[in-house]
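In: Sequence first, then the predicted structure, then my questions.
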Amino acid sequence: QTLLNWASAFGTQEMVEFLCERGADVNRGQRSSSLHYAACFGRPQVAKTLLRHGANPDLRDEDGKTPLDKARERGHSEVVAILQSPGDWMCPVNKGDDKKKKDTNKDEEECNEPKGDPEMAPIYLKRLLPVFAQTFQQT
């Protein structure tokens, strides 16, 4: 599995954001995508972040299940609500069209809002990223 898969299940919101901003593939995974892990472990904020960074909510895991299926199975109602309307959380692709820009202004603002405590992110990363990297290398 990828480091982003692991962070989506067990890491902080800041870790997921850090990895996504540095180009981690949100749709990659040996058995499941990062969005599947966020859904399985009931991580609504992580699910929103992954969707903002292009996660495909229609991907199926090795059992043929979508992230929505996984969230429903485990009773994670907040994640279910997010995944039932994933477009509400995805950033618009076409930002050049003025009409579209007016319609998506709220979405763009939401995508640019700060995530978590900006002062804590470097501390988390300094202390936890080496642990995650080592865990990832051992699996």
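Out: It's in.

In: C-alpha from now on. contacts and neighbour counts both.
Out: OK.

In: Report the contact partners of the closest residue to residue 25 other than its chain neighbours.
Out: In space, and not counting its chain neighbours, residue 25 is closest to residue 4: 7.9 Å by Cα to Cα, 6 or more residues apart in numbering. Shown here is residue 4, whose contacts under the criterion Cα atoms under 8 Å, 6 or more residues apart in numbering are 16, 19, 20, 24, 25, 26, 34.

In: Pasting the second one now:
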Amino acid sequence: MRIHRCRRWPRPLGRLLLLCLLAVVVPACSASAGTADVRLRDAATRGDADAVRVALEDGADLESRDGQGRTALLLATHGNNVDAARELIEAGADVNAKDAMQDSAYLYAGARGLDDILALTLAHGADLRSTNRYGGTALIPAAERGHVATVRTLLRAGVAVDHVNRLHWTALLEAILLGDGSPRHVQIVQLLLDAGANPELADGDGVTPLAHARRRGYTQMEALLRRAGARR
């Protein structure tokens, strides 16, 4: 009885066929993954949570970045797209991943008063000590821009109240220097002082919060600072 053996390709030819196959399959797989990454970022930008989910199911990389270093989560945060941001965060997106501008989803949400996304980042590992391109925590721009609820949230989370940025300003100084003296900024000054902000911690030129408030005619802030112990 004759036994027919399977025909084997000569080794050099077999290797050649394998290389050809890899040359076709590998780029196709890479292109597919790359397309999914683009779709993920586009869905995040549009705030389409369902499309975000589909892109992830198709193998999109949660931490893929665009030309400015922005992840899908940061793009969703820029648009205050809460549902898309939640989908990404619950899938494991890094809330502390920074772009070329040194913004992260956590820092941007804090600075812009995007409280729903901020709460999500705080619940998923936000680094309270991380800083922006000015060397400031999320608390400092939140105080400057008058985001009362955001300031309260960040203080409760434990962000350092007297952190000094590269401009030599604290959250208290920025609320006075860059605020408009409105009731919301007065309330922020009160919140900061209640949280233990040093009322006499001066700027890089040695000018104190009290002196800045006096120069600007912010009498309510001046009164709060004096009540907190400011003398100069």
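Out: Yes, it's here. Every value quoted in this text rests on a predicted model; they were computed, and no experiment measured them.

In: where does the TM-score land?
Out: The TM-score (TM-score structural alignment, normalised by the length of structure 1) is 0.59; 87 aligned residues with a Cα RMSD of 1.2 Å.

In: for the contacts of residue 4 of structure 1, which one is nearest residue 54 of structure 1?
Out: Minimum distance to residue 54 of structure 1 across the contacts of residue 4 of structure 1 is 6.9 Å, recorded for residue 26 (Cα to Cα).

In: Contact partners for the closest one?
Out: 4, 20, 33, 34, 35, 50, 53, 54, 55.

In: The helix or strand containing residue 54 of structure 2 packs against which elements?
Out: Assessed by DSSP states H and E, residue 54 of structure 2 sits inside helix 49-57. Judged by 3 or more Cα pairs under 8 Å, 6 or more residues apart in numbering; DSSP states H and E, the packing partners of helix 49-57 of structure 2 are helix 11-46, helix 82-90.

In: That one versus helix 11-46: what angle between them?
Out: Angle, helix 49-57 of structure 2 to helix 11-46, by axes from the mean of the first three to the mean of the last three Cα atoms, to 10 degrees: 160 degrees.

In: Downstream of helix 49-57 of structure 2, the next helix or strand is which one?
Out: Next along from helix 49-57 of structure 2, by DSSP H and E: helix 72-78.

In: Provide the aligned range in structure 1 for stretch 187-198 of structure 2.
Out: Alignment of stretch 187-198 of structure 2 against structure 1: residues 45-56, by TM-score structural alignment.

In: List of residues touching that stretch?
Out: Under Cα under 8 Å, 6+ apart, the answer for stretch 45-56 of structure 1 is 8, 13, 16-17, 20, 26-27, 34-35, 38-39, 57, 79, 82, 86, 89-91, 111.

In: before we move on, back to that, deepest-packed of the helices and strands packed on helix 49-57 of structure 2, please.
Out: helix 82-90 (a mean of 22; mean count of other Cα atoms under 10 Å).
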